[in-house]
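S.K.: have a look at this fold, sequence not included:
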């Protein structure tokens, strides 16, 4: 893995704003996700190419379309439950980012009942905001963090095995705020 002067992978962008929020971006996310979709869910990839045919190298447009589909529920085949909120998503996208969900959904059946197409509720584990951050990363390759949320986000990454996010983050998520 190539590293920059700060020891971070060159495919990672880290931006801190004046409010203390940090945006961590994985520039390899589309490549990783599209390779996974080719292997695991060719139908979703075909639908995506029909709606967003001009594939740029970074896949930004394709990621935007997928994220919009998540937000509107288009072609979603799974949901995460937190409290009284339900977050629709695509099994293949979630599985590409999370080894936990990849393993859990390995034997997922398309003809499963609606109850079988849900995970949760996760009320006691993580807040809806943390789950949204993990979904945002899964769909965009970007995650916005604050000093106040970094511990919960880090724990959720370990719990659900978001290994790429753990790999690209500094050795300690808290290192982000040291200047």
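M.R.: Sure, I can see it. Small disclaimer: the values here were computed from a predicted structure and weren't measured.
S.K.: going by C-alpha atoms from here, please, whenever you check contacts or count neighbours.
M.R.: Noted.
S.K.: wait, residue 160 sits on residue 99?
M.R.: Yes - Residue 160 is in contact with residue 99 according to Cα atoms under 8 Å; the separation is 7.0 Å.
S.K.: let's bring in a second model and compare:
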């Protein structure tokens, strides 16, 4: 390579390794942008550490005559985290026939379901709802637990509805779920 092949002024060459000199205003804008990004990252980490970005739960109750239904469920969750679903069904003076529990199938599809306790005696679907039928318990309370975690690919809002039907009463509880990324 001859000396004529080299640029005469390395500072103006496109292949230079000499850092570009920034104006004072450019340096201040860059510093401000870095501080802003660091501040946002700090806020995000603090929200995560405080539990705001984790699972939040609620208990919703409804009744119809002697039938009282209470559902402990997730309101906000994140993918792949365990979420609660505990349905407590109470009927004054006990149950006189099978108990039907209907849960939105699209809501159940949001979970990796590991099990249901107790297992339903019969299970079916009508395309919209998953229908479980339980024989009456010895007392006046039936509690149904789902061992679930959020499906990793689920995002945004999921509409959920649980309906409990006994011989003469019907109770419906709506329980939407927000899934944060």
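M.R.: Perfect, thanks for sending it. Here the structure is a predicted model, which means the values were calculated and not measured.
S.K.: so after superposing, what's the score?
M.R.: TM-score for the superposed chains, counting by TM-score structural alignment, normalised by the length of structure 1: 0.29, backed by 86 aligned residues with a Cα RMSD of 5.2 Å.
S.K.: one step back: between residue 160 and residue 99 of structure 1, what contacts are shared?
M.R.: Common contacts of residue 160 of structure 1 and residue 99 (Cα atoms under 8 Å, 6 or more residues apart in numbering): none found.
S.K.: now residue 124 of structure 2, nearest residue through space, not along the chain?
M.R.: residue 131 (5.1 Å; Cα to Cα, 6 or more residues apart in numbering).
S.K.: in structure 1, which spans are helices?
M.R.: 29-40, 42-51, 60-72, 91-97, 99-104, 128-140, 150-160, 163-168 (DSSP state H).
S.K.: which one of the ones you listed lies nearest to residue 16 of structure 1?
M.R.: Nearest to residue 16 of structure 1 among the helices of structure 1 is helix 150-160; the distance by Cα to Cα comes to 13.6 Å.
S.K.: list the helices and strands the closest one packs on?
M.R.: Applying 3 or more Cα pairs under 8 Å, 6 or more residues apart in numbering; DSSP states H and E, we find helix 150-160 of structure 1 packed against helix 99-104, helix 128-140, helix 163-168.
S.K.: please identify the most buried of the ones you listed.
M.R.: helix 128-140 (a mean of 21; mean count of other Cα atoms under 10 Å).
S.K.: can you get me a residue count around the closest residue to residue 32 of structure 1 other than its chain neighbours?
M.R.: Nearest non-adjacent residue to residue 32 of structure 1, counting by Cα to Cα, 6+ apart: residue 96, 7.8 Å away. Neighbour count for residue 96 of structure 1, taken as other Cα atoms under 10 Å: 23.
S.K.: residue 96 of structure 1 touches residue 35, doesn't it?
M.R.: No - with contact defined as Cα under 8 Å, residue 96 of structure 1 does not reach residue 35; the gap is 9.2 Å.
S.K.: now the element after the helix or strand containing residue 106 of structure 2, going C-ward?
M.R.: Assessed by DSSP states H and E, residue 106 of structure 2 sits inside helix 105-108. Counting by DSSP H and E, the element after helix 105-108 of structure 2 in chain order, helix or strand, is strand 111-117.
S.K.: what packs against that next one?
M.R.: Strand 111-117 of structure 2 sits against strand 141-150, with contacts defined as 3+ Cα pairs under 8 Å, 6+ apart.
S.K.: please repeat the previous calculation with a cut-off of 10 Å.
M.R.: strand 82-83, strand 85-91, strand 141-150 (3 or more Cα pairs under 10 Å, 6 or more residues apart in numbering; DSSP states H and E).
S.K.: and the next element down the chain from it?
M.R.: Defined by DSSP H and E, the subsequent element after strand 111-117 of structure 2 is strand 122-125.
S.K.: what's that following strand in contact with?
M.R.: With contacts defined as Cα atoms under 10 Å, 6 or more residues apart in numbering, strand 122-125 of structure 2 is touched by 100-105, 130-135.
S.K.: now for these, which sits with the most neighbours around it?
M.R.: residue 101 (24 neighbours).
S.K.: burial count for the nearest residue to it once chain neighbours are set aside?
M.R.: If the residues on either side of it in the chain are set aside, residue 101 of structure 2 comes closest to residue 164, at 4.7 Å by Cα to Cα, 6+ apart. Counted with other Cα under 10 Å, residues neighbouring residue 164 of structure 2 total 22.
S.K.: I figured residue 164 of structure 2 hits residue 61, correct?
M.R.: No - Residue 164 of structure 2 lies out of contact with residue 61 (Cα atoms under 10 Å); the separation is 11.8 Å.
S.K.: before I go, just wanted to say thanks for your time.
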